[in-house]
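Student: Mind folding the following:
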Amino acid sequence: MNSEDAFEFMNGLILEKTKISLNECERDVFLGIWASKTYGEISQEKNRDYQYVKETGPKLFKKIGTIFQINLNKNNFKPTIEQLYRQYTLRKISEISQRDDVITNLSIAQQDRPVYTDNPFIPLNDIITEQHQLFGREREITRVFETLNSGSSVALIGEKKIGKSSLLQAIYQQAPNRLLKPRKAIYLNLSLIFNDDDFYDELCNKVEIPVSKGRQLIRELQKQQLLLLLDEVQQMTWDGFTREFRQQLRGLADGQANPPLRLVIAASEHLDVLFPDSRDNPSPFQGVCIEEVIKPWGKNIVRGFIDSRLGNTQVSFTEEEIIKLIQGSGGHPQRLMYLCHRTYSRYMEGIKTAL
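Tutor: Next up, the predicted model:
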């Protein structure tokens, strides 16, 4: 087991037990200690404060030790994690060997219990707005708020349907509790906005100020402290959005210690590809937004997601089915949701037939 596999395994278990992922510094320390590096080497390699890294190590050992009730330190770190992995694997194999087809194993007692027929793998296409349904993105959300609280704006970059819009909704809902300096969160979906006028009209409506633009808008917004979340920001490459509009948006989000706007934007391509900066066509985000790349889930997060959705049902997917779901989805949340929905539906059809 290499360092990345070890981290993914442990982070998946911790996420399953606590609903919170290890943060980025904890990840760097985990991988560094696995590779037998000193705290000094880790801090230098990752460009982190040495004292902070040195303090993170013992806190990480204590966190893992408390969760799994083990004695963990720098010297026994790797063999202890490897032992946990072996125990987990053997337990899973035992569970699989004892598991028979859920349909033929329906006992009289089970038949007396209510059967949950509602498919838990939803929504299939919509943005997730119910926070209890959002899974496996706490690390990304934490990094976004760390960046915002450090004084920078953020760009969520990822392929279509990877979950950027759902992340924006989570940030929108969590902003009141996680921003160190309060800002009013405003969400705009640019797929429904086609030009400058549409944007100004919608923004002013959400901020509850008179519709305005230019200097008047600047004066109005300078009275505000806003967190502006822009979805489908690639729409701003359309001809309906002018050079002046881009410059004004940039000016409101940059160049001040505490600008009126702090941005969180979502796009399907990197910003230097979408908005190449030039004199004639200035980028509204160059040097303003720090990119956070949204990647597919790892296999342990996929397993945790499936377990969490099946928790209140009488259905359990077989190991073979789970492996196929991991491979078929590639860790892409929406594809995984669809494939799990289809697999669950087959189980329920079989149960209804058996009953």
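Student: CA atoms for contacts and neighbours, from now on please.
Tutor: Will do.
Student: can you pull out the helices in the stretch 1-150 of the chain?
Tutor: Using DSSP state H, counting those that start in this stretch, the helices found in the stretch 1-150 of the chain span residues 3-18, 24-34, 39-45, 50-68, 77-98, 108-112, 138-149.
Student: and residue 205, which of those helices is closest to it?
Tutor: Proximity to residue 205 (C-alpha to C-alpha) singles out helix 138-149 among the helices of the stretch 1-150 of the chain, at 24.2 Å.
Student: what angle separates the helix or strand that the closest one is followed by from helix 138-149?
Tutor: For helix 138-149, the following helix or strand on the C-terminal side (DSSP states H and E) is strand 153-157. If you take axes from the mean of the first three to the mean of the last three C-alpha atoms, to 10 degrees, strand 153-157 sits at 150 degrees to helix 138-149.
Student: and the very next helix or strand once past strand 153-157 with helix 138-149, angle?
Tutor: Using DSSP H and E, the helix or strand that follows strand 153-157 in sequence is helix 164-178. Counting by the same axes, to 10 degrees, helix 164-178 lies at 60 degrees to helix 138-149.
Student: Quick one: list the elements packing against helix 164-178.
Tutor: If you count contacts as 3 or more C-alpha pairs under 8 Å, 6 or more residues apart in numbering; DSSP states H and E, helix 164-178 packs onto helix 138-149, strand 184-189, strand 226-231, strand 261-267.
Student: With mean neighbour count and distance to residue 238 as extra columns, can I get the helices of the stretch 1-150 of the chain in a markdown table?
Tutor: Compiled in a markdown table, the helices of the stretch 1-150 of the chain are given as follows (neighbours: other C-alpha atoms under 10 Å; distance: least, C-alpha to C-alpha, whole Å):
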| stretch | mean neighbour count | distance to residue 238 |
| --- | --- | --- |
| helix 3-18 | 18 | 40 |
| helix 24-34 | 19 | 36 |
| helix 39-45 | 17 | 41 |
| helix 50-68 | 15 | 45 |
| helix 77-98 | 13 | 51 |
| helix 108-112 | 9 | 58 |
| helix 138-149 | 18 | 27 |
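Student: Also this sequence, please, to line up against the first:
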Amino acid sequence: MLENPFTVRGTIQNPSDFIGRKAELLHIVTRLKTMQSCSVVGERRIGKSSLLYHLFQTGNERLNDSRFRFVYIELTDASAQTVVDFLQTVLQALNLPSDSIKDDNKPNRNLVAFDSAIKTMVASGTKVVLCLDEFEGLFANKQEFNDGFFNHLRSMINQRRLALVTASWKSLEVYAIEEKLTSPFFNLLSITELGDFTPEDVESFIDYYQPAVQFTAKELEFINWYSEPHPAKLQIFCDMILQWREQDWDNDTAKERIAKAYEILGGKHDWRKWKRNVAGILSCGSIKTWLENIKIARDLGTGI
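Tutor: The predicted model follows:
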């Protein structure tokens, strides 16, 4: 029985499984070269966490600079619920002493101690980049993560002692207004909007998995006409196509079940709006190549 690679959901942790997002990564990497900070903004399940984790894994290679040290922190995690926890987590990830950060210290003393520790790395030529996922998680504890905290973070960014790459549903300026925060930190980061896959990204996605799943001509046609370029929806779509193959659904049943599966992402879906008016999302050349490769593989397998 064919192993279905589309059932694995969540943050992509294998760098070779990460597909597309060339423009967004270029935008971020270009700014990190001069230690400028970025804010990745996009809807739920659009791939923000995977993008940040991929940057954490491949940042040095993309920058072609071994001096960079990347730290990835998910800010809804238990290790980042207070300022003390957050500061200690960062220092420990950088293999720096964290015992100067204490619960019984005044907040400013902890921030100064943190800054001093980072300065030691900067003095040795290291460039620190914090990849802070689900940044909105900080606003659940506004007493801890207040204007004083964000002002200090802004000072460190301005002095190039560290750079941030954050991920959130909405822009940081919107959160500042909603949470009544006045720190100028919130208009400091360059915004990188993360949306649907480009047509090239979709083709790269299918191309990556095609050798393993061997989509048929009928399945590729169905993908071409009815798939959406939203990364999570595309994965769900391909997952359901493989189920369709095993259970021999008709097109209407397949569309109904896929639409129902999409509802976990929020909202209703209308197939009439999805059908494209021109040639679909995949290029004819790619489809032809995939089908030719399937034929070659089958011919080799049968000895014809």
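Student: Once they're superposed, tell me the TM-score.
Tutor: Once superposed, chain against chain, the TM-score is 0.68 (TM-score structural alignment, normalised by the length of the second structure); 228 aligned residues with a C-alpha RMSD of 2.5 Å.
Student: follow-up on the earlier one: please name whichever of the helices and strands packed on helix 164-178 of the first structure is nearest to residue 63 of the first structure.
Tutor: It's helix 138-149; of these, that one is closest to residue 63 of the first structure (C-alpha to C-alpha) at 16.2 Å.
Student: which ones are touching the equivalent of residue 274 of the first structure over in the second structure?
Tutor: In the second structure, the residue equivalent to residue 274 of the first structure is residue 175, according to TM-score structural alignment. Residues near residue 175 of the second structure by C-alpha atoms under 8 Å, 6 or more residues apart in numbering: residue 136.
Student: Distance to residue 313 of the first structure for the helices and strands packed on helix 164-178 of the first structure - can I get that in CSV?
Tutor: What follows is these, written out as CSV (distance: least, C-alpha to C-alpha, whole Å):
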stretch, distance to residue 313 of the first structure
helix 138-149, 25
strand 184-189, 35
strand 226-231, 34
strand 261-267, 35
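Student: between the ones you listed, which gets nearest to residue 248 of the first structure?
Tutor: Among these, strand 261-267 comes nearest to residue 248 of the first structure, with 11.1 Å by C-alpha to C-alpha.
Student: In the helix or strand just after the closest one, which residues are buried?
Tutor: Of the helices and strands lying after strand 261-267 of the first structure in sequence (DSSP H and E), the nearest is helix 271-274. The neighbour-count check on helix 271-274 of the first structure (16 or more other C-alpha atoms under 10 Å) flags 271, 274 as buried.
Student: what's the mean deviation for helix 271-274 of the first structure versus the second structure?
Tutor: Superposing on the second structure and averaging over aligned pairs (mean C-alpha distance after the TM-score superposition for the first structure), helix 271-274 of the first structure comes out at 1.4 Å.
Student: so what secondary structure elements neighbour the following helix or strand past that helix?
Tutor: Downstream of helix 271-274 of the first structure, the first helix or strand assigned by DSSP H and E is strand 289-293. Packed against strand 289-293 of the first structure by the contact rule (3+ C-alpha pairs under 8 Å, 6+ apart) you find helix 138-149, strand 153-157.
Student: Next, format these as CSV and append distance to residue 232 of the first structure.
Tutor: Formatted as CSV, those follow (distance: least, C-alpha to C-alpha, whole Å):
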stretch, distance to residue 232 of the first structure
helix 138-149, 18
strand 153-157, 10
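Student: Quick one: closest of these to residue 350 of the first structure.
Tutor: Of all those, helix 138-149 sits nearest to residue 350 of the first structure, with 35.5 Å by C-alpha to C-alpha.
Student: Which stretch of the second structure lines up against the closest one?
Tutor: So helix 138-149 of the first structure sits over residues 22-33 in the second structure, by TM-score structural alignment.
Student: Translate residue 260 of the second structure into the numbering of the first structure.
Tutor: Matched to the first structure by TM-score structural alignment, residue 260 of the second structure sits unpaired.
Student: what helix or strand is residue 260 of the second structure on?
Tutor: Residue 260 of the second structure is located in helix 251-262, with elements delineated by DSSP H and E.
Student: what's near enough to touch the closest residue to residue 134 of the first structure other than its chain neighbours?
Tutor: Leaving aside its chain neighbours, residue 134 of the first structure sits nearest to residue 128 (6.6 Å; criterion: C-alpha to C-alpha, 6 or more residues apart in numbering). Contacts for residue 128 of the first structure were tallied using C-alpha under 8 Å, 6+ apart; they are 134, 165, 166, 169.
Student: What about the first one, how many residues nearby?
Tutor: Residue 134 of the first structure: 17 surrounding residues under other C-alpha atoms under 10 Å.
Student: now do the last one
Tutor: Applying the criterion other C-alpha under 10 Å, we find 20 residues in the vicinity of residue 169 of the first structure.
Student: Verify the stated contact: it with residue 133.
Tutor: No - using C-alpha atoms under 8 Å, residue 169 of the first structure makes no contact with residue 133, being 11.9 Å away.
Student: still on that earlier bit, what is the subsequent helix or strand relative to the helix holding residue 260 of the second structure?
Tutor: helix 271-274.
Student: what range in the first structure matches that next one?
Tutor: The aligned range for helix 271-274 of the second structure is empty, by TM-score structural alignment.
Student: quick one: that helix to chain centroid distance?
Tutor: 27 Å (C-alpha atoms, centre = their mean, to the nearest Å).
Student: And for it, what's in contact with it?
Tutor: Against helix 271-274 of the second structure from outside (C-alpha under 8 Å, 6+ apart): 225, 226, 227, 228, 255.
Student: So which of the residues you listed wins on neighbours?
Tutor: Neighbour-wise, these (other C-alpha under 10 Å) top out at residue 227, 25 neighbours.
Student: Would you confirm that that one contacts residue 236?
Tutor: No - taking contacts as C-alpha under 8 Å, residue 227 of the second structure lies outside contact range of residue 236: 9.7 Å.
Student: tally of neighbours for the counterpart of residue 54 of the second structure in the first structure?
Tutor: Matched by TM-score structural alignment, residue 54 of the second structure corresponds to residue 170 in the first structure. Residue crowding around residue 170 of the first structure was assessed by other C-alpha under 10 Å; the count is 19.
Student: nearest residue to residue 170 of the first structure other than its sequence neighbours?
Tutor: residue 131 (6.6 Å).
Student: quick one: the one you found from residue 247 of the first structure, how far?
Tutor: Residue 131 of the first structure sits 35 Å away from residue 247 of the first structure when distances are taken as C-alpha to C-alpha, to the nearest Å.
Student: before we move on, what about residue 333 of the first structure?
Tutor: Computed as C-alpha to C-alpha, the residue 333 of the first structure to residue 247 of the first structure distance reads 35 Å.
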